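Student: Sharing a model prediction with you, sequence too.
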Amino acid sequence: MKTKENPYKGALSTMRRAFLTVGLFSAAINILMLTGPLYMLQVYDRVLSSGSVATLQGLFVIVVILYAFLGIYEFLRARLLSRASYRLDQQVGADAFGFWLRSGFVENREHYNPVQDLAVVRSFLASPAILGLFDLPWIPIFLAVVFIIHPWLGWLTVAGAVVVIIAAVVNRYASRDPIKQGGVSEGVERSFVERARRNAEPILALGMLNKVTDRWSALHQTSLGHNQGGGDRSEVVAAFSKSFRLLLQSALLTVGAFLALRQEISPGMIIATSIVAGRALAPVDQVIGHWRSIGRAGDAHRRLKEAMDHIPDSEAGFDLPDPKGHLVVQNVTKLTPRNSLVSDRPRILERISFELQPGDGLGVVGSSAAGKSSLARILVGLWQPDQGEVRLDGATLNQWHNDDLGRHIGYLPQKVEMLPGTIAENIARFDPKARDEDVIEAAQIAGVHDMILKMPQGYATYVGTTDQPLSGGQTQRLGLARALYGQPRLLVLDEPNSNLDAKGDEALASAVMGMRKKGCTVLVMAHRPSVIQAVNKILILHEGKVGRFGMKEDVLQHAAPPQRPAAVASPSSVFEE
């Protein structure tokens, strides 16, 4: 599948202007930070010696104006970064969410969670942690000011800066692995929590709560252990850096006092040196204090760049005419996902071939793990075959625009869930332009119109939450209505009657027959024989291979017991293959 240009890199390139502006504001802020030391220098060396109140008043007015600009620039810098973070989210958020939804169907992508990584990067851009990074380049300016006051003070400050920087580098390497491992552990823990909540019913009913809680506790402790390990190391360095900086200021005051006694500098320069040197090392302290969040943001940034390299191009494809439903599956082979521990990749499907005309109904039957669901995913484009191809009206599925192809496909997976929203929204696939009559038509074809009207607010009933639980049969029938919405030309139903009663079976068979009469090509993956009555062809899968394919009567005839060669097998006997 063709991928588009990395949207995350594109969004970062558009932020260069914002970063450049923030850099300019940082320059102004750091220069204005010299206001305090220079003011102290003038007060001690000029005002106190001259006793001029007018000079003191004039200097104070200048200081007020400069600090006002300092506050304005600080506000603008923070506002620019905050707006840049939100703009990044707006530009990348939709692609990140789409990638996260698709990641479960693409090899080697499940470990990515770009939605969460984007949130980490966005929070970092709007946090004080990034401000320290913008202030780091201005450390030499403050050191130069100290050197101008006196070289001894300059070299003492440089020595202190070297010690603090070495501590920061040690902190970086000492905490890098624990922070990275902590991020991985947190991802494993979140996945376990999400899956446990989705399976809360069997966990509670089977008395598994304590055991599952123990498993979560073990995962949680592992995550906390890694994060705490990195945090402990960072805290040691942060404490050392802070105490050393205070010691350095006292040392500067001591050396400054010694130089003042020798009349090499003025008393005002002692105070100014202490302030300027403290400001020179402040960005290093700030970076060390936020090192954990900086490390997490760096890892999230790296993962986002890698993940966004695989975003499929939604604009790829062509505006092809609406398909009629002619489906050709030719030599489709699908292998198990790649595994670093196992070099051999068994075949899920092997050289599957068949052809269906508009209006055909195909029943795909076989034992568990025969490959029925895998074939269904390939037919609707969720999986890509490792060999072979699937063509709809002569075009491979990747030749269509993704949204256009989805309009022509109806799909009902084995596991059906309603998203939080109204019944009408779920049936309409959350299309804001959906017409009520189209929603009702799909519900009527699926045989759920009367069932919906009996619900509290009918089609406006809010589902997908614990406040409005649905039975398995109701959810499956609403999923069928969603699959039928928009009169698709290719309808793929995976175990559509697994939760249905006799009435639901009848409605399903009627829906299949109705769609076939409209020219829709229907494929039904089934264990139960009732729905097979509504199809005209049967494909038997056995261990991922085609056992038999053909007209239903012919396949059933061949499935007859050997002792009765003239007899015609019942549909149920086919499922025992």
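Tutor: Everything's here; your move.
Student: only C-alpha atoms for contact and neighbour calcs from this point on.
Tutor: Noted.
Student: In stretch 88-107, which residues are buried?
Tutor: Using 16 or more other Cα atoms under 10 Å as the test for burial, stretch 88-107 gives 88-89, 91-93, 95-97, 99-100, 102-103, 105.
Student: Residues contacting that stretch, please?
Tutor: Residues outside stretch 88-107 that contact it (Cα atoms under 8 Å, 6 or more residues apart in numbering): 7-8, 11-12, 109-110, 112-115, 118-119, 122, 307-308, 311, 337-338, 382-383.
Student: Below is structure B, check it against A:
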Amino acid sequence: MAQNTEIQRAIKLCRTSFVLVLVFSFCVNLLALAMPLYLMQVYDTVLPSRSTDTLIMLTLIVVAALAVSAALDGIRRGMLGRIGVWLDDRLQIPVLAAAFQSGLRNDSAGGSQAWRDLATVRGFLGGSGIIPLLDAPWSPIFIGALFLVHPAVGWIGTVGAILLLSLALLNEMVTRSPMAQASAAQVKSQHRLDSMMRNAEAINAMGMLNGAARLLTTDRLAARDAQTSAARRSAIIMTLSRFLRGGIQVAMMGAMAWLVIGLEASPGAIFAAAILLSRALAPVEGAIGTWKSLTQARLAYRRMIKLLNGLPEGTPAMVLPRPEGSVTVDRAFFIPPGAERAILRGVSLTLLPGEVLGILGPSGAGKSTLGRLLAGTSMPSGGSVRLDGADMGVWLAAEGGRYFGYLPQDVELFDGTVRENISRLQDAEPEDVIAAAKLVGIHEMIMHLPKGYETNIGEGGVKLSGGQRQRVGLARAFFGEPALVVLDEPNASLDREGEEALCGAIEYMKAAGTTIIVIAHRLRIVNIADKLLVLRDGTMSVIGERSDILMRLNGGKSRTRARAEDVDKALPGSSGTVPVLAEEGGAA
């Protein structure tokens, strides 16, 4: 599994930087001893001797130490910020890949959350919340210095640090569950909101606003209640820690005063001990104050790890040359995630380069599922789908997606320009984009848009009609003259002119050697296929040359074009009530 390996590789490459940050943290904390030493020297040496030269020298030394400490602190903070940015750059591609893989498993919400989680981790590394954690390991330096002042105050500092650390651990124990619940509820609420925003038209049109608001409110209340519970518990711990911190300071000051009265310590030691105690306890108290951001970053990191577990491990594959387009499916079956029953079983077929396969069948027969397997957007649960003898996963790992064209049943366009959508978000040559647009007959339509190919079509292509979106999706599928094209209901939203352009494009790509799979209900598309495959209940009902299938549909009589009234009768187990094809004028 790639999971931790990718993150571990990234962290391993940052190891030197992390070590330097720890070294700088040690130096910053070590130099912090300069101030208490300065106070002790001023009160115990300079004032009794009234030596201005000594005072000036000590002051210069302390100022230099403070300047170096401030510089090192700034450097380590800058390094942490750069580490966060570097990790973000390094991991964004694997996280995106895992997010898209999650989307293919029908968990697009988890994928989008991973993008936010990566930003959370980067923000934590580059923020101030991590500083107390870096300073905490060096608290023993200041506690050791307290023992040098006097063993009694050393033990007071030790006990105080242990008590504050216990409160920090208690804070973790009592807030872990509600923070996890709040995080899960927030993620769920965000996912539901994203889903509802994508369906805003349906919600407004069918009066579902109140129901949508009720569901969102329920999720939000769950997150708020969990957050409130965690905040309330954390506030109690924080109050106790402040009270304890004050009590420790009082105990230390009282003990030092007692020692000064008994001539066991100098007056300057009181101020030095106060600073040392403050530096010893500050990281622990700071960790309690930043526990929320630490918990959120930890949960985000764990979600990222879980998502990246879904990526297969492997070294970067060699880029493969353009395939010829021969397709072989061998006893492929597919079981959806979380399901027990296969929705596609025992599919086997062979296509030569330049052949066109038409896939037919009633609703729910598994046509779109087979289309996704052939396009490589889903992997079979068993059996194999191969292109030029290589598994589809091998092609995708080798960046072979540029050789594929795919039009899903529900066309999704990106929030960008027409050019960006057709060119698959590549910085392509204008003539290549125009060629793809002309192939499906939308060049003139695009030129009538306000900015032509540079017109922004909005999220999902909302500024275009259904037919225009369909044809832009087709141009994208045909862009770059791919070796394999899978079209799922490509003419669902097309008028006669658009369908004629589509048929012409298929004929052109077929002549160029492109293998094309078309899932269709209209006869015009089916009638340009070389082979036909009929699916029913997830299994192959019949497959063969178009002329052979049409002869079977016609009761053994030779026929060159399909008739809608014959198709459903030829399917085993059909009642004749579920039409496979919708006939259109002049198609019979």
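Tutor: Sure, I can see it. Only a predicted model underlies this, so the values are computations on that prediction, with no experimental measurement involved.
Student: where does the TM-score land?
Tutor: The TM-score (TM-score structural alignment, normalised by the length of structure 1) is 0.93; 568 aligned residues with a Cα RMSD of 2.3 Å.
Student: follow-up on the earlier one: just the buried ones from the contacts of stretch 88-107 of structure 1?
Tutor: 7-8, 11-12, 109, 112-115, 118-119, 122, 307-308, 311, 383.
Student: Just flag the most distant two among those.
Tutor: 122 and 383 (31.8 Å; Cα to Cα).
Student: and the aligned partner of residue 427 of structure 1 in structure 2, how far is that from residue 438 of structure 2?
Tutor: Residue pairing (TM-score structural alignment): residue 427 of structure 1 is matched to residue 422 of structure 2. Distance, residue 422 of structure 2 to residue 438 of structure 2, using Cα to Cα, to the nearest Å: 11 Å.
Student: who's in contact with residue 473 of structure 2?
Tutor: Contact analysis of residue 473 of structure 2 by Cα under 8 Å, 6+ apart lists 407, 411-413, 421-422.
Student: May I see these arranged in JSON lines, with secondary structure and distance to residue 264 of structure 2 as well?
Tutor: Converted to JSON lines, the contacts of residue 473 of structure 2 look like this (DSSP: H, G, I helix; E, B strand; the rest coil; distance: Cα to Cα, whole Å):
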{"residue": "407", "secondary structure": "strand", "distance to residue 264 of structure 2": "86"}
{"residue": "411", "secondary structure": "coil", "distance to residue 264 of structure 2": "83"}
{"residue": "412", "secondary structure": "coil", "distance to residue 264 of structure 2": "80"}
{"residue": "413", "secondary structure": "coil", "distance to residue 264 of structure 2": "80"}
{"residue": "421", "secondary structure": "helix", "distance to residue 264 of structure 2": "80"}
{"residue": "422", "secondary structure": "helix", "distance to residue 264 of structure 2": "83"}
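Student: Write the ChimeraX selection for whichever of those residues are buried.
Tutor: In ChimeraX syntax, the buried subset of the contacts of residue 473 of structure 2 is picked out as below (16+ other Cα under 10 Å):
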select :407,411,413,421,422
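Student: out of the contacts of residue 473 of structure 2, who's nearest residue 330 of structure 2?
Tutor: Within those, the smallest distance to residue 330 of structure 2 is 23.3 Å, found for residue 407 (Cα to Cα).
Student: So what does the closest one match up with in structure 1?
Tutor: Using TM-score structural alignment, residue 407 of structure 2 sits opposite residue 412 in structure 1.
Student: try residue 465 of structure 2
Tutor: Matched to structure 1 by TM-score structural alignment, residue 465 of structure 2 sits across from residue 471.
Student: Its match and residue 162 of structure 1: what is the separation?
Tutor: Counting by Cα to Cα, the gap between residue 471 of structure 1 and residue 162 of structure 1 amounts to 67 Å.
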